[in-house]
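Q: the following block contains a protein sequence and its predicted model.
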Amino acid sequence: MTTIAIPQGMPQYGDVPRFDVEKVRADFPILGREVNGHPMVYLDSGNTSQKPQQVIDTMREHFERHNANVARSVHQLGTEATEAYEGARAKVAAFINAATPDEVVFTKNATEAINIVAYAMSNAGPGSSFNIGPGDEIVISEMEHHSNIVPWQLLCERTGATLRWFGVTDAGRLDLSPLEELVNERTKLVSYALVSNTLGTINPTSAITTRAREVGALVMLDASQAVPHIPVDVADLDVDFIAFTGHKMCGPTGIGVLWGRHELLAAMPPVLGGGSMIETVTLERSTFAPPPARFEAGTPPIAEAIGLGAAVDYLTSVGMEAIRWHEKELTTYALDALATVPGLRIFGPTTPVGRGGTISFDLNGVHPHDVGQILDSVGVEVRVGHHCARPICVRYGVPAMTRASFYLYTTVGEVDALVRGLEQVRRVFG
């Protein structure tokens, strides 16, 4: 894998080396293309990030030279594929500071990771710490992605439990004032976004985890918008589960991660049954493998996991602290620049403190779909809609939002292009 060298004497973010964004951009082939005759300005990384050549090459090499199934073969190709697959698991574990690679379960995406925990809870029998039923409660927040709302709604429908949630302040922060009332002795699990996919808010953890420990509740974080952008240390977070996805962190689609404390994964019942997740099988009954295999039934996304491992290598070579500070500077610049656009309303924190590089906004009198189409006509690619977070749109009284989301390859010039595009929108709509 090619690493990114930080030149001697390069400016610093405090003690963090600043990477060369143009050198980073050169690793992403797609960033050189045009859209509608304009240089492409890709501001939709919160939805799907672009892929560096290093990830593309790693996956191509796997298919060309090492393609075989894992854990089922003693032949050379099977051994190579298994070593690469398990090597990717070890890379991910190190990336988030897991205690052991066995705490990393490969899934299809973050949605599947969250559903595994939800279905494991409904599969748990009496006496299990995961058992849930009438009188028990699950707590989420108003700013969640649908993937961290719907699974818990379905769990409550299956079991008779009750779903409750934290509200969101006008400034886009979690309202923790009812923390002690919301998280109580009936609470089985609290699940919320570490970073909001719509508001960009970086949510606090210590107060919630402390309260959860007091009442014996588990804590899960949707870290899909966190792991790609900021250093995430599961030991430091002191939570029980996190979920994230590969395609937002320079990796391929079709691969995600459920991290859980090993003792909890070992106590969780399986969700999918089939090959690879078993210990023994008879016609009368089966016993199950220890985690992570217990939750990886069938042929896994092998090439995708290997691609995720290459993405972890790439992000590590750039430096997650450097990525965080690059995005913080971009966000500071973008918040100031967007504030100059008449009639533009930003949702979420309007200062760069405690927020990431995702900015959702409304342009007065113009539907977000129209905003997105005109921006696309000048090569600026943003996201429009409710961003799979419709309750937050309802909270702020809008049918949809326009969202610009930044990443390590985003430049100040691209923020300027966004502002020029919005000026074009205003000219078209008067």
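A: Received it, and whenever you're ready, just let me know what you need.

Q: C-alpha from now on. contacts and neighbour counts both.
A: Will do.

Q: need the contact list for Val239.
A: Thr209, Leu218, Val219, Met220, Leu221 (Cα atoms under 8 Å, 6 or more residues apart in numbering).

Q: among the residues you listed, which are in helices?
A: Among these, the members falling in helices (DSSP state H) are Thr209.

Q: the contacts of Val239, buried ones only, as a PyMOL selection?
A: A single PyMOL command is used to select the members of the contacts of Val239 judged buried by 16 or more other Cα atoms under 10 Å:
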select buried, resi 209+218+219+220+221
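
Q: for the most centrally placed residue in the chain, give me its contacts.
A: Nearest to the mean C-alpha position of the chain, counting by Cα atoms, centre = their mean, stands Ser224 at 0.9 Å. Ser224 sits next to Ala110, Val195, Ala243, Phe244, Thr245, Lys248 when contact means Cα under 8 Å, 6+ apart.

Q: how near is it to Asn203?
A: 13 Å (Cα to Cα, to the nearest Å).

Q: just Thr350 next, same as before
A: 15 Å.

Q: again with Lys108
A: 25 Å.

Q: for comparison:
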Amino acid sequence: MDPKALKAEFPILQQDINGHPLVYLDNAATTQKPRSVIEAVKTYYERDNANVHRGVHTLGSRATDAYEGAREKVARFLNAASTREIIFTRGTTTALNIVASGYARQTLREGDEIVLTQMEHHSNLIPWQQAAKVTGATLKYIPLQPDGTITLDDVEATVTERTKIVAIAYASNVLGTVNPIAKITEIAHRKGAVIVVDGAQSTPHMKVDVQALNVDFYAFSGHKMCGPTGIGALYGKAQLLESMEPVEFGGEMIDFVELYDSTWKELPWKFEGGTPIIAGAVGLGAAIDFLEQVGLHNIEQHEKKLSRYAMEKLSEIEGLTIYGPRDERVGLVTFNLGDVHPHDVATVLDTEGIAVRAGHHCAQPLMRWLNVSASARASFYLYNTEQDIDRLAESLVKTKEFFGYESIR
């Protein structure tokens, strides 16, 4: 894997920002798109644009084939047992809301428990808060260790026979923590609970096998893995999806409609009401082709190397605090530089052509656990290099100087 050669496949990365070559380190928020994905979406609109599942004309048939072909790619990518288990959504947020509304609100009763962690993105927290309010269920949290990890002993202690749902991120978008999902799943199932996994920060960076993990639901977004915005998917075990009612009603998801009642299509279409995100699905399929050509194992190893290098380089900067585990983590580093506000850090870095994220990262409870209001985050992907991290470190030293701190490396 040659990240410099891969970078050439991304048109947006071939530009200068504020007089400097762009160093894009905001990949946990969204990744850039290679030419093959851009061309796939462009070709769909120029050649195949039509609604799916409806028309018998040639364009409609080609659009349907492209859309359902993308579903087949997602099923293979996740190693789902069937395409029936893949629901196209707008992204991770929508997918998690479908589970919280279509499954949790139907099955939970007063006194039941939903188990989370404090590292969850708001998308994997607020839907469960709302489900608990409606059903009378109780929210419980697996405690975090000082380095932002969780222990299986704490999972065992928190998940009880009253727990019906365990909802957890595979990887934290702030701490970089990679949770032991297979082992957590075993505990959840042994206690009689289903497990819902937020895969937004794991799917782009490592090989995911939903059958090997034995998870019940798994959600991810296309835009974090070289695909378009506005498209993602929910994986769910077929028997669970069959038991759920749709959460969106209208055209395309129906079987028969009478004046006073209706019946639904079979999986997966009963969850895809209205005109679906056809171009997005086509682009997601092209992104999967691209990632599989590069190799998920190669991407994972490259990011681990970058993370280790970033931890070493940034740890040399006096006054910089890094959050999360020192070792096993996905490709991101979240930090604060003395008492300089993260937004100011990000602004100065932008003048150097370096794009990072600053704020609470949609994880306000975790920020409070860290005892900060916000932080800066540099996140890496397959096109980033050690030279990008060198640029980041050098610019952070300049940031210290800009704000009047002594430059110590």
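A: Here it is on my side, so go on. Small disclaimer: the values here were computed from a predicted structure and weren't measured.

Q: in terms of neighbours, single out the busier of Lys108 and Asn203 of the first structure.
A: Lys108 (20 against 15; other Cα atoms under 10 Å).

Q: list the contacts for that one?
A: Lys108 of the first structure neighbours (Cα under 8 Å, 6+ apart): Gly254, Ile255, Gly256, Val257, Pro301.

Q: the counterpart of Ala310 of the first structure in the second structure: which element?
A: In the second structure, the residue matched to Ala310 of the first structure (TM-score structural alignment) is Ala286. Assigned by DSSP states H and E, Ala286 of the second structure belongs to helix 278-294.

Q: now that helix, how far from the centre of its chain.
A: Distance of helix 278-294 of the second structure from the chain centroid (Cα atoms, centre = their mean, to the nearest Å) equals 16 Å.

Q: gap between the residue lying closest to Val294 of the second structure once chain neighbours are set aside and Asn97 of the second structure?
A: In this structure, Val294 of the second structure finds its nearest non-sequential neighbour in Met1, 6.9 Å apart by Cα to Cα, 6 or more residues apart in numbering. For Met1 of the second structure, the distance to Asn97 of the second structure (Cα to Cα) stands at 37 Å.

Q: looking at the two now, which is surrounded by more residues?
A: Between Met1 of the second structure and Asn97, Asn97 has the larger neighbour count (other Cα under 10 Å), namely 20 against 13.

Q: any idea what Trp369 of the second structure aligns with in the first structure?
A: In the first structure, the residue paired with Trp369 of the second structure according to TM-score structural alignment is Arg395.

Q: please apply the same query to Lys140 of the second structure.
A: Using TM-score structural alignment, Lys140 of the second structure lines up with Arg164 in the first structure.

Q: repeat that for Thr185 of the second structure.
A: That one, Thr185 of the second structure, aligns with Thr209 by TM-score structural alignment.

Q: residues touching its match, list them.
A: Contacts of Thr209 of the first structure by Cα under 8 Å, 6+ apart are Val219, Asp238, Val239.

Q: just send the residues you listed back as CSV, with distance to Gln54 of the first structure too.
A: CSV is the format used below for the contacts of Thr209 of the first structure (distance: Cα to Cα, whole Å):
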residue, distance to Gln54 of the first structure
Val219, 35
Asp238, 33
Val239, 32
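
Q: narrow the residues you listed to those in strands?
A: Judged by DSSP state E, the subset of the contacts of Thr209 of the first structure located in strands is Val219.

Q: go through the contacts of Thr209 of the first structure and flag the ones preserved in the second structure.
A: Contacts conserved in the second structure for the contacts of Thr209 of the first structure, using both residues aligned by TM-score structural alignment, their matches' Cα atoms under 8 Å: Val219, Asp238, Val239.

Q: surely the first one and Ala193 touch.
A: This means Val219 of the first structure. No. Look at Val219 of the first structure against Ala193 with Cα atoms under 8 Å: they stay out of range, at 10.9 Å.

Q: wait, what's in contact with the aligned partner of Asn69 of the first structure in the second structure?
A: Matched across to the second structure, Asn69 of the first structure falls on Asn51, judged by TM-score structural alignment. Listed by Cα under 8 Å, 6+ apart, the contact set of Asn51 of the second structure reads Gly60, Ala63, Thr64, Thr275, Ile278.

Q: next one: Gly148 of the second structure
A: Met119, Leu175, Thr177, Tyr323, Gly324, Pro325.

Q: from the contacts of Thr209 of the first structure, pick the one nearest Gln12 of the first structure.
A: Of all the contacts of Thr209 of the first structure, Asp238 has the smallest distance to Gln12 of the first structure: 30.1 Å, by Cα to Cα.

Q: and that closest one, how close does it get to Gly260 of the first structure?
A: 11 Å.

Q: tell me which of the two has more neighbours.
A: Gly260 (25 against 14).

Q: what's the counterpart of the more buried one in the second structure?
A: Under the alignment defined by TM-score structural alignment, Gly260 of the first structure corresponds to Gly236 in the second structure.

Q: next one: His145 of the first structure
A: By TM-score structural alignment, His145 of the first structure lines up with His121 in the second structure.

Q: give me the number of residues near its match?
A: Around His121 of the second structure there are 23 residues (other Cα under 10 Å).

Q: what sits against the closest residue in space to it that isn't next to it in sequence?
A: Spatial nearest neighbour of His121 of the second structure, excluding adjacent residues (Cα to Cα, 6+ apart): Ala363 at 5.0 Å. Each residue near Ala363 of the second structure by Cα under 8 Å, 6+ apart is listed here: Met119, Glu120, His121, His122, Val174.

Q: can you check Asp416 of the first structure too?
A: Per Cα under 8 Å, 6+ apart, neighbours of Asp416 of the first structure: Ala337.

Q: residue in the second structure matching it?
A: So, by TM-score structural alignment, Asp416 of the first structure is matched to Asp390.

Q: surely that match is in a helix?
A: Yes. Assessed by DSSP: H, G, I helix; E, B strand; the rest coil, Asp390 of the second structure belongs to a helix.

Q: please report the distance of it from Val397 of the second structure.
A: When distance is defined by Cα to Cα, Asp390 of the second structure is 11 Å away from Val397 of the second structure.
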